[in-house]
Structure formats: C-alpha cells, structure tokens
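>>> Sharing a model that was predicted from the sequence below.
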Amino acid sequence: MPAPLPYDFLPEVPSFTLTSEDVSDGGTLSQAQVFDGWGHSGGNVSPQLAWSGFPPETQSFAVTVYDPDAPTGSGFWHWLLWDVPAHVTELPSGIGVGDPVGVQGRNDYGDNAFGGAGPPPGEPHRYVFAVHALDVPSLGVPADAPAAQAGFNITGHTIARAYLVATYGV
C-alpha cells in the first residue's frame, strides 16, 4: 500500500490550476527531472510549471516537490522554493541556484536547488509537485532552514494549493 500524500493530513484548502509542459499528472518523469548522482544519471532540471485560478488575496507562492514513498520514515524533499512574488505565475524549466525567483531552500540531498527523482531500485516512487498560494509576501525562513521548518511555515500560511503527482522508478 502506498504512503499517503503529504496533504492528506493537513487542513483542507481550496485548489487552483497547475500545469506543466514537463510533468503530467499521473505520468512518468522524464530523465530531465531525474537526479544526477546517487547512482542516477539524469538531467536534474526543474520542470516548467504554470498556475492560475488562485485566490486574489494571494501575497506569494511556495513550490515544493516531495516523495512520500522514500524509505526514510519522513519522505524526501526534492525542492523547496518560497517567497515567489504573487505576480509570478510561471516558472521556466531549469530554475538554477541564484535565479532571482524566490528563496531556494535546502532539499534532502543537502542542496539549495531542485533535486530530481532518485529512488532506490524497486517500486516506482511518487513525486508531488505542488504550488502553495500564501497569505504573506515572505515566510521569513532562511534558505538553510530544515525542510520540516520550511514546510511548517508554508502549511501555516497556505490559503490554496495545487499539485501534480508523477512517478519514477528504476
């Protein structure tokens, strides 16, 4: 039985529309979104994402990618990006370290960047690409904060959320 999605236990919030040219809901990730390391040789490229229909009172966004199937007991955070200004409604593929889009938090690989799929051999893992509409312009969380701290603050300020779930396995 697969692990629950991270949002199954959080307070329910309205949804909005999230689309991607690179990731399809229910689809399989391409090599571009696979980690380059830990026995994998992917492109490690963040996907293009676009969103619309979020609440008008949105003051900023956060973008996260989470693997609930990682054999850790706490899942695995692949990307945390917050303080994305409310006027930004699309991210191109390949957001890099230092791009002035928002604060890139530390993922569970230990990098302040997008970290692609990198599951151990076995069953495919699910990757939840989420955009969170927030009620504050800035979370006030430092880039080196643990993923759980960033997630706590994102959850506390989320007024709406949209997500896509894709899989990848070796």
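Arrived safely, thanks for sending. Numbering: from 1, shown residues only.
>>> contacts, neighbours, all on C-alpha from now
OK.
>>> could you pull out the strands for this protein?
For the chain, the strands defined by DSSP state E occupy 17-19, 36-37, 40-41, 49-52, 60-67, 76-85, 90-91, 103-104, 125-134, 158-168.
>>> any chance of the ones you listed in TSV, plus distance to residue 148 and mean neighbour count?
Converted to TSV, those look like this (distance: least, C-alpha to C-alpha, whole Å; neighbours: other C-alpha atoms under 10 Å):
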stretch	distance to residue 148	mean neighbour count
strand 17-19	23	17
strand 36-37	23	16
strand 40-41	25	15
strand 49-52	23	16
strand 60-67	11	25
strand 76-85	9	24
strand 90-91	23	16
strand 103-104	14	26
strand 125-134	15	26
strand 158-168	15	21
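>>> Looking at these, spot the one closest to residue 116.
Each of the strands of the chain was scored for nearness to residue 116 using C-alpha to C-alpha, and the closest is strand 76-85 (6.4 Å).
>>> Now tell me what touches that closest one from outside.
Applying C-alpha atoms under 8 Å, 6 or more residues apart in numbering, the external contacts of strand 76-85 come out as 59-70, 101-109, 113-117, 137-139, 147, 150.
>>> Second structure for comparison follows:
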Amino acid sequence: MELLSSVFAPGGELPQRYTCEGPDVAPPLQWKGLPAGTSSLALIVDDPDAPDPARPQRTWVHWVIVDLPPEAGGLAGEGQALPSGGRQGLNDWKRAAWGGPCPPIGRHRYFFKLYALDCKLPQLAQPTKAELEQAMQGHVLAQAELMGTYQKQAAH
C-alpha cells in the first residue's frame, strides 16, 4: 500500500499553500495498492516534533479522517469536500478540519498515516486520534505513511 501527494515528495517540504502561512488548505493525497478486503480507510496527520524539534514534548494532531471509501483513490485537498462517507475527526485545535503546519520553531516533520481497515467505523462521529486508534485495533489490514517537512519562512 502506498500514499503519495502531487505537491510534495516523500521527505520533502510541504508548500506554503498548505500551512498557516498560506491559505491553509489540505494537500491532495493519492493512495494505491490497497489490500483485498479493505472496507474503509482512516487518515491521521500528526507532528511528533512539537513544539521544538530539538526538545519535542508532544505529538500535535493536524487531521483525523475516518470511513474514507477505498475506491475514491485519494483526497482532492485544496478545500474540496471529502469523498462520500468520509468524516473528519477532531484535531488538536479541537476542530473537525485540516489544520496545516505552523511550527513555532525549527523544521518539523508531518506524518500522513493511512490505514486500510476491514470494517467501517460508523460509531465514531468526530473522533480524536486516540479514539480512532482505539477503534481501529484489530481491524488494520495495512498502513502507509508519507512524511513531509515544514519550517516557517524567516520574517521579512
């Protein structure tokens, strides 16, 4: 299983457009090679480098999505609606939405983690990352990861 984006390479820098220094829209994502029996997909985007990569203290959650239809092939991003059935959970800003990179100091890593599940999770309305991870236990068929980085531009 593979997770890709048309706007940044694995390990590459996220364009400013997808951060707090731009319009802060979600980047487009594509997936392929899902295992047989995949009923739904879940996505978690988080930053383990908060607040300072030299002294990380917590993992900051930027996006949570549950019940994505596998046949969608990806997310359009750019502020467009999720594929039918997909629902956004709560990020660490307590919003059911994409919250783009906005690192206070240094270059942070942003992990886009896609999970192929053998079921749907309709009981989760707006799950947090922890609630989603708990509900997924025993249902993950495969996982793919895409990592991008971002550092705020220097003040002009």
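Done, it's in. Note that the coordinates shown come from a computational prediction; the quantities given were computed from them, not determined experimentally.
>>> Residue 29 of the first structure: which of the strands of the first structure is closest?
Using C-alpha to C-alpha, those put strand 158-168 closest to residue 29 of the first structure, at 5.6 Å.
>>> Tell me the helices and strands packed up against that closest one.
strand 17-19, strand 125-134 (3 or more C-alpha pairs under 8 Å, 6 or more residues apart in numbering; DSSP states H and E).
>>> nearest residue to the residue minimising distance to the centre of the second structure other than its sequence neighbours?
Geometric centre of the second structure, nearest residue: residue 45, 2.9 Å, by C-alpha atoms, centre = their mean. Counting by C-alpha to C-alpha, 6 or more residues apart in numbering, the nearest residue to residue 45 of the second structure once its immediate chain neighbours are dropped is residue 112, at 4.4 Å.
>>> counterpart of the one you found in the first structure?
Under the alignment (TM-score structural alignment), residue 112 of the second structure pairs with residue 129 in the first structure.
>>> Is its match in contact with residue 66, as I believe?
Yes - taking C-alpha atoms under 8 Å as the contact criterion, residue 129 of the first structure and residue 66 are neighbours in contact, 6.9 Å apart.
>>> hang on, the earlier thing: now do the contacts for the residue nearest to residue 45 of the second structure.
If you count contacts by C-alpha under 8 Å, 6+ apart, then residue 112 of the second structure has 43-46, 145-147 around it.
>>> same thing but 6 Å
44-45, 145-146 (C-alpha atoms under 6 Å, 6 or more residues apart in numbering).
>>> Can you say which of the helices and strands packed on strand 158-168 of the first structure is nearest to residue 143 of the first structure?
Of all those, it is strand 125-134 that lies closest to residue 143 of the first structure, at 17.4 Å by C-alpha to C-alpha.
>>> Strand 60-67 and that closest one, what's the angle between them?
Per axes from the mean of the first three to the mean of the last three C-alpha atoms, to 10 degrees, the angle that strand 125-134 of the first structure makes with strand 60-67 is 170 degrees.
>>> mean shift between strand 125-134 of the first structure and the second structure?
On the superposed models, the aligned residues of the second structure are on average 0.7 Å from strand 125-134 of the first structure, with distances taken as mean C-alpha distance after the TM-score superposition for the first structure.
>>> re earlier: closest to residue 28 of the first structure out of the strands of the first structure?
Comparing the strands of the first structure against residue 28 of the first structure with C-alpha to C-alpha, the closest turns out to be strand 158-168 (4.8 Å).
>>> how big's the offset between the closest one and the second structure?
Compared with the second structure after fitting, strand 158-168 of the first structure has a mean deviation of 0.9 Å; criterion: mean C-alpha distance after the TM-score superposition for the first structure.
>>> so how far is residue 20 of the second structure from residue 122 of the second structure?
In this structure, residue 122 of the second structure and residue 20 of the second structure are 31 Å apart, going by C-alpha to C-alpha, to the nearest Å.
>>> more crowded one of the two?
Looking at residue 122 of the second structure and residue 20 with other C-alpha atoms under 10 Å, you find the greater number of neighbours at residue 20, namely 15 against 10.
>>> That one against residue 102, yeah?
Yes - using C-alpha atoms under 6 Å, residue 20 of the second structure makes contact with residue 102 at a distance of 5.3 Å.
>>> Could you check which residue of the first structure pairs with residue 129 of the second structure?
Alignment of residue 129 of the second structure against the first structure is given by TM-score structural alignment, with residue 147 as its counterpart.
>>> Apart from its chain neighbours, what residue comes closest to the aligned residue in the first structure for residue 74 of the second structure?
Aligning on TM-score structural alignment places residue 74 of the second structure opposite residue 90 in the first structure. The spatially closest residue to residue 90 of the first structure, leaving aside those adjacent along the chain, is residue 50, at 4.1 Å (C-alpha to C-alpha, 6+ apart).
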